[in-house]
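Asks: give me coordinates for this.
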Amino acid sequence: MAVGRLMFMAGLAGLGATAMAPVAHAAGPVTRAKVALTGPDGRQLGDAKLRDTPSGLEVTVRGRGLPPGPHGLHLHMVGRCLAPDFASAGGHWNPTGHAHGRDNPRGAHAGDLPNLSIDADGRGRLRFVVPGARLIGSGGLLDEDGGALVIHAGPDDYRTDPSGNSGGRIACGVVLPG
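Replies: Now for the predicted structure:
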């Protein structure tokens, strides 16, 4: 894909969105990204911001309208979110080839993220850094087919490969430069 070109295709309402994320955009290398998280019905369930830092990829997630309790949160390797199951986002982003889970002796990989805790009013917020991760460059999230952020129905157990036994995908958002 040529530098400065962005391919974006909006999905049908209620079916999610699909996008191919660029390696860079007209203003130069991508160092920030944003995500609009939607449910299978197209309703917005949160958002996220990603930012390259010297330590790695800083991620801030806000959820709203979600079921209370802990939810697995993962970066997925394909920038495509097609309802109803969001399987189009592919597997977890894993540029280092590790197993899943911070408690797995063969883990963790870059797509492993902390659980998002949602309170009784359906809201939650989380900020963390994925050490050594980047939006672009060698092994970066925004490669030719982009990346996605997914919220799962249940908590990640931080050890079961490949997905932490976190259940179905209840929200998904394509990672877009910005």
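
Asks: alpha carbons only for contacts and neighbour counts from here, please
Replies: Will do.

Asks: determine the longest strand present in the protein.
Replies: With secondary structure taken from DSSP state E, the chain has its longest strand at strand 44-53.

Asks: packing partners for it?
Replies: Other helices and strands packing on strand 44-53, by 3 or more C-alpha pairs under 8 Å, 6 or more residues apart in numbering; DSSP states H and E, are strand 32-38, strand 56-63.

Asks: let's see this one next, to set against the first:
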Amino acid sequence: MRLIHTALFAAVAAVGLTACNKPAETTTPEPTPATDTAPAADAAAAANDAPPAMTSEAHANHTAMAELAPTQGNNVKGNVTFSVVDGKVHVKGAISGLKPNSEHGFHIHEKGDCSAPNGDSAGGHFNPSKEDHGNVATTPHHGGDIPNIKADAQGNAVVDADVSTNVNIGEGNDFDIIGRGLIVHADPDDYKTQPTGNAGARLACAVIKAAP
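Replies: Predicted coordinates:
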């Protein structure tokens, strides 16, 4: 009987020793997938460096200017600015060298070319809609029709008038006044004679340019 107990004790001890000697199981944690933040970071940096998006309004320059220079044998000169006021093209400026207390035709012409001594290189009136000549306050009229300018006793004229409603500044289409000519005539426009208003010779010429 003692032998059975001894053998049983030995077997139990052997099992215990085996369990104690067995290395502990270790679990290796699954690697966490790395989050690729580089593209997002690059995109954010690019967005910070990129210029702000420009709207069509920003692309279009709605201001223009013209510096009038005298044609051969004349002394008329001046500076005017075209801008959009209440949705309409408006011209403002000052002209000098005119005869005292005189009145003169003032028109946008089709070509921005003042190379001819008499200003004829500017062509005829700017008329993109192919209308008859007339007063800008009524219809029909040319796109380049502007009210007459009037000189004071010193031969200076202040320009402050609306231009035809069917023209624009800087939109790049057939009705855009940028790149066109601007003429001061020797005589007043009668607003009826076709196609020039019988405004006579050209005293000064300018090329209408986009304002900087």
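
Asks: TM-score for the pair, please.
Replies: Remark: TM-score between the superposed chains equals 0.76 [TM-score structural alignment, normalised by the length of the first structure]; 148 aligned residues with a C-alpha RMSD of 2.1 Å.

Asks: alignment lookup: residue 186 of the second structure to the first structure.
Replies: Using TM-score structural alignment, the partner of residue 186 of the second structure in the first structure is residue 153.

Asks: quick one, helices of the second structure?
Replies: 2-21, 38-49, 56-59 (DSSP state H).

Asks: make JSON lines out of the ones you listed and add distance to residue 136 of the second structure and mean neighbour count.
Replies: Putting these into JSON lines (distance: least, C-alpha to C-alpha, whole Å; neighbours: other C-alpha atoms under 10 Å) gives the following:
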{"stretch": "helix 2-21", "distance to residue 136 of the second structure": "109", "mean neighbour count": "11"}
{"stretch": "helix 38-49", "distance to residue 136 of the second structure": "48", "mean neighbour count": "10"}
{"stretch": "helix 56-59", "distance to residue 136 of the second structure": "27", "mean neighbour count": "9"}
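
Asks: could I get those helices as JSON lines with distance to residue 131 of the second structure?
Replies: Supplementary listing: the helices of the second structure in JSON lines, determined by distance: least, C-alpha to C-alpha, whole Å:
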{"stretch": "helix 2-21", "distance to residue 131 of the second structure": "109"}
{"stretch": "helix 38-49", "distance to residue 131 of the second structure": "50"}
{"stretch": "helix 56-59", "distance to residue 131 of the second structure": "29"}
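
Asks: contact partners of the longest strand of the first structure?
Replies: When contacts are defined by C-alpha atoms under 8 Å, 6 or more residues apart in numbering, strand 44-53 of the first structure is touched by residues 31-39, 57-66, 133-135, 171, 173.

Asks: what is the aligned counterpart of residue 107 of the first structure in the second structure?
Replies: Using TM-score structural alignment, residue 107 of the first structure pairs with residue 140 in the second structure.

Asks: its match contacts residue 133, correct?
Replies: Yes - the criterion here is C-alpha atoms under 8 Å, and residue 140 of the second structure meets it with residue 133 at 6.7 Å.

Asks: so for the two, which residue has more residues nearby?
Replies: residue 133 (23 against 14; other C-alpha atoms under 10 Å).

Asks: where's that one relative to residue 113 of the second structure, distance?
Replies: 21 Å (C-alpha to C-alpha, to the nearest Å).

Asks: list the contacts for the match of residue 107 of the first structure?
Replies: Per C-alpha under 8 Å, 6+ apart, neighbours of residue 140 of the second structure: 131, 132, 133, 134.
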